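Asks: Sequence and predicted structure are below.
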Amino acid sequence: MTVSFRDASVTVDGTTILHPVSLELTEQRISIIGANGSGKSTLIRMINGLTAATSGSVAVNGVPVGRRGRKVRGVVGFLFSDPDNQIIMPSVAEDIAFSLRGAGLTRDQVAERVTASLTMAGLAGKEEQSPHLLSGGEKQMLALASITALTPQVIVADEPSCLLDLVNRNRLRKTLDSLSQQVITVTHDLELAADAERTICVGNGRVIDDGSPEKVISAYVRRMNEASTS
């Protein structure tokens, strides 16, 4: 799976949020780090059209996001930082099943997908429970289960661990690592970022570093430490 950015930029009301960026994302595990307001979330939101490129282009396996948005959204799942933004049905099982509406599946196929996703997320046995009675970590796992039920080829996660305690954060890390899909994660959690094969650092709306997690994270920490003492 290849996500391609070709001189893609985002400008809002005359302010450039993301300067032109060209990237080829092919690795199975990619992390994106950077300070608040750096443009990293804007970058990944272009992958499935949540944010439109003002100029340039973004494509997923050669399919342009802007012109074929529905097709791209069929292969790209997006996990938000706040799972409450993705949970809408009155029971855990119904929430996952709802994500499969329009997928052309039989009732039995939907049930199989729901069961498999619940097991993956560690939520087996909670099918009839109200999602709003789940812990924060369980809610995030439910949101992830609803995404994986659709069998996307790419999962984009925007700060998926920011609202989680240590136990649930580690559980999420382990689950993301076990997935067969390409996973692209924006995070301030540098341990989560280090799980990747490739790390990209964004600063002031530009890609300022790109390479191995060890190299990019070390340089980022050094810059942040220097900024805090200057």
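Replies: Everything's here; your move.

Asks: okay, CA-based contacts and neighbour counts for the rest of this
Replies: Fine.

Asks: now whichever strand or helix holds V207, how far from the chain's geometric center?
Replies: Assigned by DSSP states H and E, V207 falls within strand 206-211. How far strand 206-211 lies from its chain's middle: 19 Å, per Cα atoms, centre = their mean, to the nearest Å.

Asks: here's the one I want to compare it with:
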Amino acid sequence: MTKGIEINNVALAREGQPVFAALSLRLAERRIGVVGRNGAGKSSLIRLLAGLMAPQAGQVRVEGVDVVRDRRAALHTVGILFQNPDHQIIFPVVIEEIAFGLEQMGLPRAEARARAQQVLERHGRADWAERLCHTLSQGQRQLLCLMAVLAMQPRWIFFDEPFASLDLPTTLAVEARIAALDQNVVLVTHDPARVAGFDRILWLEAGEVVADGAPDEVLPRYRAAMEALAKDLAC
């Protein structure tokens, strides 16, 4: 049984600006969506969960792992995909990109490359192994980042605006891949339609949880608030 995510009294500031004051949450559902306007703290939350940012106070644990202090264990526990895959891809060649995380987990280079090849084969992309990453399309680079994360077999995967800059066919393909994942998912999005079928929705505003519950409870309130804001801006 999953221990889930425990956020205990977290305080976080970025560039001297407060993001969270005393945030506490317990997350255990398989599919969790996070909505809110720009600057609400959505991306900061995702980075906290992945252990990429350390809070000034409080603690974040995922499946019992302190993801900031125990980075080796975090590799087995959490994975993250950023909005722009170019901010995530490090190596010029596809198989090197996938093998890198496995080497970070302690696998010898030859074994890491063999595992990376197996991942490519499972996704029907064996022919990508020696391709240069920059020759892939935006959607293909995003799939590459997902395969690199899946190679490490984390229990949770966090997505930060994965549908941004994608056309509709690619958006639908990415959405289907996320739906098929065995891992627990936390997904940040501006588009409430993308998380309408999720188990739980968090609505953030200015670092506070405005609403937390089922999609049919939270999303209509969120849409109504955004529509009212749009009317005010149009005046």
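Replies: That came in fine, so what should we check first? Computed from a predicted structure; not experimentally measured.

Asks: Any idea what the TM-score comes out to?
Replies: Scored against TM-score structural alignment, normalised by the length of the first structure, the superposed chains reach a TM-score of 0.91; 230 aligned residues with a Cα RMSD of 1.9 Å.

Asks: hmm, back to that, quick check: the strand holding V207 of the first structure aligns to which part of the second structure?
Replies: Mapped onto the second structure using TM-score structural alignment, strand 206-211 of the first structure spans residues 208-213.

Asks: After superposing, tell me the mean distance of that stretch to the first structure.
Replies: Taken over the aligned residues, the distance from stretch 208-213 of the second structure to the first structure averages 0.5 Å (mean Cα distance after the TM-score superposition for the first structure).

Asks: Check stretch 109-117 of the second structure too.
Replies: Looks like 4.2 Å for stretch 109-117 of the second structure (mean Cα distance after the TM-score superposition for the first structure).

Asks: Can you give me the buried ones in that stretch?
Replies: Buried residues in stretch 109-117 of the second structure, counted by 16 or more other Cα atoms under 10 Å: 112-113, 115-117.

Asks: Stretch 1-11 of the first structure too?
Replies: Per 16+ other Cα under 10 Å, stretch 1-11 of the first structure contains these buried residues: 2-5, 8-10.

Asks: returning to what we had before: which residues touch the strand holding V207 of the first structure?
Replies: Strand 206-211 of the first structure has contacts (Cα atoms under 8 Å, 6 or more residues apart in numbering) with 18-21, 38-39, 198-202, 216.

Asks: one more time with 7 Å
Replies: 18-19, 198-202, 216 (Cα atoms under 7 Å, 6 or more residues apart in numbering).

Asks: Mind telling me what R6 of the first structure corresponds to in the second structure?
Replies: Per TM-score structural alignment, R6 of the first structure is aligned with N8.

Asks: Could I get the full set of strands for the first structure?
Replies: 3-12, 15-25, 29-33, 55-60, 63-64, 76-79, 154-158, 182-186, 198-203, 206-211 (DSSP state E).

Asks: on average, how far is the longest one from the matching bit in the second structure?
Replies: When the second structure is overlaid, strand 15-25 of the first structure sits 1.5 Å from its aligned residues on average, using mean Cα distance after the TM-score superposition for the first structure.

Asks: whereabouts in the second structure does that strand align?
Replies: Taking TM-score structural alignment, strand 15-25 of the first structure hits residues 17-27 over in the second structure.

Asks: To which residue of the second structure is K71 of the first structure aligned?
Replies: In the second structure, K71 of the first structure lands on A73 (TM-score structural alignment).
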